[in-house]
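**Student:** Pasting the sequence and the predicted model now:
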Amino acid sequence: MHKKILKPFLSKASKDKKKNKAGKTRLNPRLSGELKAVTPPEPSLIKGKNETVALKNAESEAKNGTGSIANLTVTKKEKTFYGIVEPQPINDEMRKSYLDYAMSVIVSRALPDVRDGLKPVHRRILYAMWNVGLRANARFRKSATVVGEVLGKYHPHGDTAVYDSMVRMAQDFSMRYQLVRGQGNFGSMDGDRAAAMRYTEAKLSAIAEELLFDIEKNTVNFIPNFDGSHQEPLVMPAKLPNLLLNGAMGIAVGMATNIPPHNLKELINAISHLISNPEATVEDLMQFVKGPDFPTGGVIYNQKDILQAYATGKGGIVMRGVAEVVENKNGLFQIIISQIPYQINKSTLVEKIAELVKDKKIEGIKDLRDESDKDGVRIAVDLKKDAYPKKILNSLFKMTQLQETFHVNMLALVDGIQPKVLTLKMVLEEYIKHRAEVVKRRTQFDLDKALERAHILEGLMIALNNIDAVIKIIKASRDKEAAKVNLMKKFKLSERQTIAILDMKLSTLANLERLKIENELKEKRVLIKELESILKSTFKIKDIIKKEINDLAEKFGDDRRTKVIAHGVKEFLTEDLVPNEEAVVMMTRDGYIKRTAPDTFKVQGRGGKGVIGLTTKEEDMVEFMFTTLTHNDLLFFTTKGRVFQLKAYEIPQATRTAKGMPIVNFLQLAGGEKITSVLPLDKIAKSKYLFFATEKGLVKKVEIDAFSNVRRSGLIAIKIREDDSLIWAKPTDGNDHIELVTAHGQAIRFKESDVRDMGRNAAGVRGIRLKKKDDTVVGMGVIKNDKEKIKKYQLLAISEHGFGKRTPIGLYKVHGRGGFGIKTAKITSKTGKLISAFVVNAEIMADKDMIIISEKGQVIRLTFKTVSQSGRDTQGVRLMRFKEDSDKVACVTWV
């Protein structure tokens, strides 16, 4: 274990070996001296007779699980290959070293100072540019010059880190107010990197100069740089509240900061209000600061979320890009995206939209173009003729970075060392506190300079008022030093005053020059009085702060770019865009599904040939069909006993002859799994149970509440055996009668109460016994247990060769569940087996139409009255003739 831990040190030491002139190996001097080892050295490296470390015993303990790394320690200093090794417990060393590392990252790298809003690297870049004269009115200089200045004097790290930091300060899409003016390629919103530093040029922006203004007046503390050869500021004087102005991002150790940028005018108005009203609340300040103001514009939502972020220092603010639906000259709609959320890569956004269109997760987009140029962002999304523009826009917000959440974490260093989560008010208070200190120190600096100058001027005035005596003393003195001493003694002058007198030119004796000195002295005395009054008055200091920031607002203030919406995000509801109308949903055996309008199929007379309902491949056929309203939630039950939930309008609308879309695009179906029953949730909500019937005659009922929240991946509705499949699922009240009909014409009617309610994972009980192995259940009906209503019920049976009939339900007596049933239809080669059976209310269905679809896609629409009423053991009448002899009825539904 210790060998592996020491391996990095060994490899490092071997690399640091150097050859002297004699060819002998010597250690790099950097490795000499005392070294603390975090793990014990190799036994062979320990020199001396009295080794006290039982490494073998410790290793044995480690193998046996009774020891630990902490046992592998030495108890005294030893001279080794590396130098002096001092034993240290690894847990103590790791704790101390990690703490040192963490504090270094927190204080010296990742977190900004609340006073100037800058991290050390940004502060050093700006200060270096200030020092080399790259002011706003200067000419541009190569970025490499700046990077070299920063690396050589202040920031002993990688040049890439320095250059990338400078580049970001020059990007108008990253900084709300750029601190660096760049010339050349400084990157783009598409994620393109800036050109190499040898190509680009830079200088300070005018607003950046306000961060350094008065830095030469002892307004902030300076510290030695990394090698003690230069001085660098601990913090900038910062006339502007840069932390909130441009925001900040950084990941430290165990903490991170994410502060959004804001509008200058709003911040200054809030600061002025807070200076005048120190008791103001965050809500009061939000009268001025409406919310973040991002350089890329966009829209932010919900003042409650913004208030929470400002009041606690943490929160999430929803951002959206700006997109509008426009109509082009051809009458087609476009979605034009003109602004994107902050820090979103435009190229990635466009690629994501294209990917969603390719994967058919967003339908209705015909073309996508990035038409952005130097004037701004423009992403054009061309829509298909039948697309719903706002529905697609809503999908773009949901599924792409066109809508993002900015996670606010207003963490910054207070007093340059303490990381703290700050509220909006606390940040502004810290800024005001810092500016008050800067104004005090600047005023004191100016006062000291004024006092010093006034002191000199007073000495000059004494000399001018006694010029003859001064000249006489100077002439009588042996040398300049003697003259200085004699003048100081005679007129009680200070050394500085005396030096100024001795350095005075003869031209100063002129009356005009004398007058200038008198006037300057008067001005200095007035200035001194004013500066002293400022230092004595906190009100005057606050007034100065307000005046200075208001001047900056006039100079640099601009309009808000990000729009603030008071309420939360309001998504476009598809229900508002899609009419709630009746629709026919059709699905083929191969799993293609579509939605069409019912009036697509016209009513024809009995025995008609119908029209083509959809185009199918020769081997495909229509297997399922149902009607619903487009706004309804639908429960899709599958042959494997699972249930899915889907909105009807999510099924794409198509023409009568269109093929449709694969159902697997909408539901996560397994191999061989098919849809067998669909129930609109609104129609079954008042029912108590769902009653299931399988192809092999098993039945089961489950409380309907068990399906109130069906997840996208589906739920188990009934446990299905391998040789069976679910064919029906219908709502019941608990006291209904159930009718089961088989393909060979058998039917049974039993009480629902004969079947106890079960859980979703149950398999069910026997409902009807099948006489023949190839017989299957083809229909299940629910009959209300009411004598008057029962008279109105009829059993409608349709055979595969197009025959059908209606039989009163009263002809079917109630039996116990699990029997073979009784005859319900005469099955012959002419009629074929039953393909479908329905229990219907004749009065309600009198005005309804029936649609019959063949396996080859032939469709006919008939009225209910067209079907003749007859007894149980009859074959019925022909309802449909086929264009091809091999064609058969596939399914039947009602409209």
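**Tutor:** Now that the structure is in, tell me what you want to look at. The model shown is predicted, which means the values in this text are computed figures rather than measured ones. Numbers count the residues shown, from 1 in each chain.
**Student:** Only C-alpha atoms from now on, for both contacts and neighbour counts.
**Tutor:** Noted.
**Student:** how long is stretch 105-120 from one end to the other?
**Tutor:** Separation of the first and last residues of stretch 105-120 by C-alpha to C-alpha, to the nearest Å is 11 Å.
**Student:** what does that stretch contact?
**Tutor:** Where contact means C-alpha atoms under 8 Å, 6 or more residues apart in numbering, the residues beyond stretch 105-120 that reach it are 121, 211, 235-238, 240-244, 247-253, 256-257, 411-417, 419, 427, 430-431, 434.
**Student:** taking these one by one, which sit in helices?
**Tutor:** Cross-referencing the contacts of stretch 105-120 with the helices (criterion: DSSP state H) gives V121, L211, N242, L243, L244, V427, E430, Y431, H434 as the overlap.
**Student:** okay, pairing it with this:
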Amino acid sequence: MARSTADDEFTENIIDVDVSSEMENSYLEYAYSVIYSRALPDARDGLKPVQRRILYTMGDMGVRPDRPHVKSARVVGQVMGQLHPHGDSAIYDALVRMAQPWAMRLPLIDGHGNFGALDAGPAAMRYTECRMSPAAGAMIAGLDEDTVDFVPNYDGKETEPAVLPAAFPNLLVNGASGIAVGMATNMPPHNLVEVIAALRHMLDHPDADLATIMRFIPGPDLPTGGRIIGLEGIRDAYRTGRGTFRIRATSTIERVSPRRQGIVVTALPYMVGPEKIIDQLKTLVQSKKISGIADVKDLTDLANGTRLVIEVKNGINAEAMLQRLYKLTKLEDTFGINNVALVDGQPRTLGLMELLQVYLEHRLDVTLRRTRFQLRKATDRLHLVEGLLIAILDIDDVIAIIRSSEDVAEARTRLMEAFELDEIQTNYILDMQLRRLTRLSRIELESERDDLKAEIDRLTLIVTDDRRLRKVVSQELAAIAKSYGTPRRTVLMGSSGAAESAAGPLEVPDDPTWVLLSATGRIARIDTPDGLPATGPRARHDVIVSTARTTARGEFAVLTSAGRLIRARAIDLVNLPATATAPSLTGGTPVAELVMLNKGERAIAVSGLPDQGPALALGTRDGIVKRVNPEISGQDWWEVITLKGDDEVVGAAELDVDDGERAQLCFITESASLLHFSASLVRPQGRKGSGVAGIRSASPVIFFGVVTGDDAVVVTGADDAPGAQGSGSVKVTGLDLFPAKGRATGGVRCHRFLRSESGLALAWAGPRPAVAGTATGRPVELPAENDRRDGSGDQIPTPITGVASRLAGAIPEPETSPAALPTDARPLIDPPERGDQPGLFDES
């Protein structure tokens, strides 16, 4: 209604509006606000608007990592008052999530106080304190150097960055989740070091494909650890932006009391807390859907992390119980990937390559804008320094002109005419205090001028040369990875291994099984009660270097180069078909994905775990030999030898006490010295023993093994000296040609080097027939046996990575003759590191 000015009466002025049109427009405006201003992250910095505003405000307030904590309520109030007028609870919830280490792979807020737990909310914001984490400082670094655009805030009185510079790919590293109108996003966290390695590879190889990038980013790395079961969903998500994968808790079967076993859970699926598991277990027991659980204890604390102990009643198979719990509780959960983020202001579903590319384009643009800003700043400073150098030559005249001028305008004009300065240089001189002007040093100004010119040349090269710009970005990313990178926490399990475990021991009988370890560090099992097949499965694989017998639900041990025995479960391994003609062979598992290895540590052998523990014989690089008494520990791992200095274990095998008289211990060094002696000369020691001298040699040991029986053979392979053009040589000799000598002696020569050869790269001793294989799984026929124990080897056209006995089922029959193999292969080399080449049980 509108008021009439003519007769001072009210007249009606009603406008008819279509309800459907009004509802449609209002809903679209609401949806637009939720999508762009609240729920979805920007693909460049990986932050939602509220998160970006929190970090920007904290940086503006000076609440940095080197400053004291401040009340969370103070930060929330500042953000709400200046930038985010959507209520304090939404701001505080976002701040809390950025401080929770179980939610963020790299937290952006350093919280002080009760910031909640997986099963409990945080304290009120008036009780908690916060400040930026060091990683958050990297997110906002460069804001004052014109790296990003600023936009007005909600009332136009302040400005805020449209996006943060983001020195690391926050969206992939920390993930995101949010529900908008008609769409949602759910992205898992990843490992910072892996993501940056992929980005640096893309900077050097812009045409890289997804398969190559997945060598650097094999899958998510969740803050809470656990195991990801099945990689097909991850590949789909990396390709299309949508997919699912299963997360399984990390658990072990332990004796929790002298008469009772229990399931000990040390890592839960992402965003699942112990209280939720306990509630589910209580519901299952009360509804009688599961029986056999005696007690549940939550021993989780800040010092030891997650530890949930599920005790099982006597007579209950703990492994069977664990498999049922995987099916019925959140000990195994599903994560649905939905990579929806804003790109150029529009919501898009992005695959891995697109996510990396969007971030790279953003970071290249940020670095270019920062470099241009620094270039302008350096150029402006150089201009002023050059003016000061002109003025300093006649400082007395400059001062005289300033003093004799009536006003600033006259002084400016006279200085410009007298010294040929421009207005900017003249104003700078006039603005300086007289005492500063008279104390200027010509030498210092000339040094500053030279430094500025060098800096300008460097910055100009970055601005004009795209390759130089990419190199700068790559170096900065490498520095970020070095500063904030941490080892991977989540273990990735192949789909075949997952299916085998998911079937559960209730369906899988506890049959005898063989655990197989390959030369390239991959591990699998074969369920067969009759022993290993005479020839291994015909598929792409390398040499099997160690085997151990256990049961499908039993345990075995992995012996490492650091002298540690690490427990592992056979049911977690890929189960290979026992037939030699299996048409489809699934991939094995790298040892590092089954057990936790330290940096530089590698698997040497596998052994069974009887009640008394394995009886082992092992040798070290420095020539130490030890026979280990069959002792066992209740821990997840224990040491079986005390190593001195940087010594490491190079070989090991099971050796029963009764086999000491007929077994021979054999050492081979890099300088081609071979020593074998009776195992009875070495007295068994306990776990803490450091062993005794086995071979006396200044050259490192490259092979140690246990040989039983008379039908044994020695295989040695020499490598070329640096710069030589040969192809390496291999020699096969019967062990009976080498006389046995006493322990702690020097042995005899087993290989005469040609002029172009520098030493042994490979050695092996074991029962006939010996067979060799390449890193790609192709069998290689060895030369005929040489009757000279110190003779030279025969040249081979193809490098080999390992040798084994066909009795162990390691290598299939050669399918081609050596003459048909490539002749341009490089000389015999050491076995490659894990992951460098296709290894044991890789799919063709």
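**Tutor:** Arrived safely. Not measured: the values here are computed from a predicted model.
**Student:** could the ones in helices among the contacts of stretch 105-120 of the first structure go into JSON lines alongside distance to G315 of the first structure?
**Tutor:** Below are these laid out as JSON lines (distance: C-alpha to C-alpha, whole Å):
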{"residue": "V121", "distance to G315 of the first structure": "27"}
{"residue": "L211", "distance to G315 of the first structure": "29"}
{"residue": "N242", "distance to G315 of the first structure": "21"}
{"residue": "L243", "distance to G315 of the first structure": "17"}
{"residue": "L244", "distance to G315 of the first structure": "16"}
{"residue": "V427", "distance to G315 of the first structure": "16"}
{"residue": "E430", "distance to G315 of the first structure": "21"}
{"residue": "Y431", "distance to G315 of the first structure": "22"}
{"residue": "H434", "distance to G315 of the first structure": "26"}
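**Student:** Specify which member of the residues you listed is nearest to Q88 of the first structure.
**Tutor:** For those, the minimum distance to Q88 of the first structure (C-alpha to C-alpha) is 34.5 Å, reached by V121.
**Student:** count of residues packed around that closest one?
**Tutor:** V121 of the first structure is flanked by 23 other residues according to other C-alpha atoms under 10 Å.
**Student:** again, but for T638 of the first structure
**Tutor:** Here the neighbour count serves as a burial measure; for T638 of the first structure (other C-alpha under 10 Å) it reads 25.
**Student:** Also D100 of the first structure?
**Tutor:** Close neighbours of D100 of the first structure, defined as other C-alpha under 10 Å, add up to 12.
**Student:** Helix or strand: which one has the equivalent of it over in the second structure?
**Tutor:** Alignment note: D100 of the first structure maps to E29 in the second structure; criterion TM-score structural alignment. For E29 of the second structure, the host element (DSSP states H and E) is helix 19-34.
**Student:** Verify the contact between R564 of the second structure and E639 for me.
**Tutor:** Yes. Proximity of R564 of the second structure to E639 meets the contact threshold set by C-alpha atoms under 8 Å, at 4.4 Å.
**Student:** And the two? Which one has more around it.
**Tutor:** R564 (21 against 17).
**Student:** just the ones in helices among the contacts of stretch 105-120 of the first structure now: which is nearest T219 of the first structure?
**Tutor:** Within those, proximity to T219 of the first structure (C-alpha to C-alpha) peaks at H434, which comes in at 10.0 Å.
**Student:** That's all I had, so thanks and see you.
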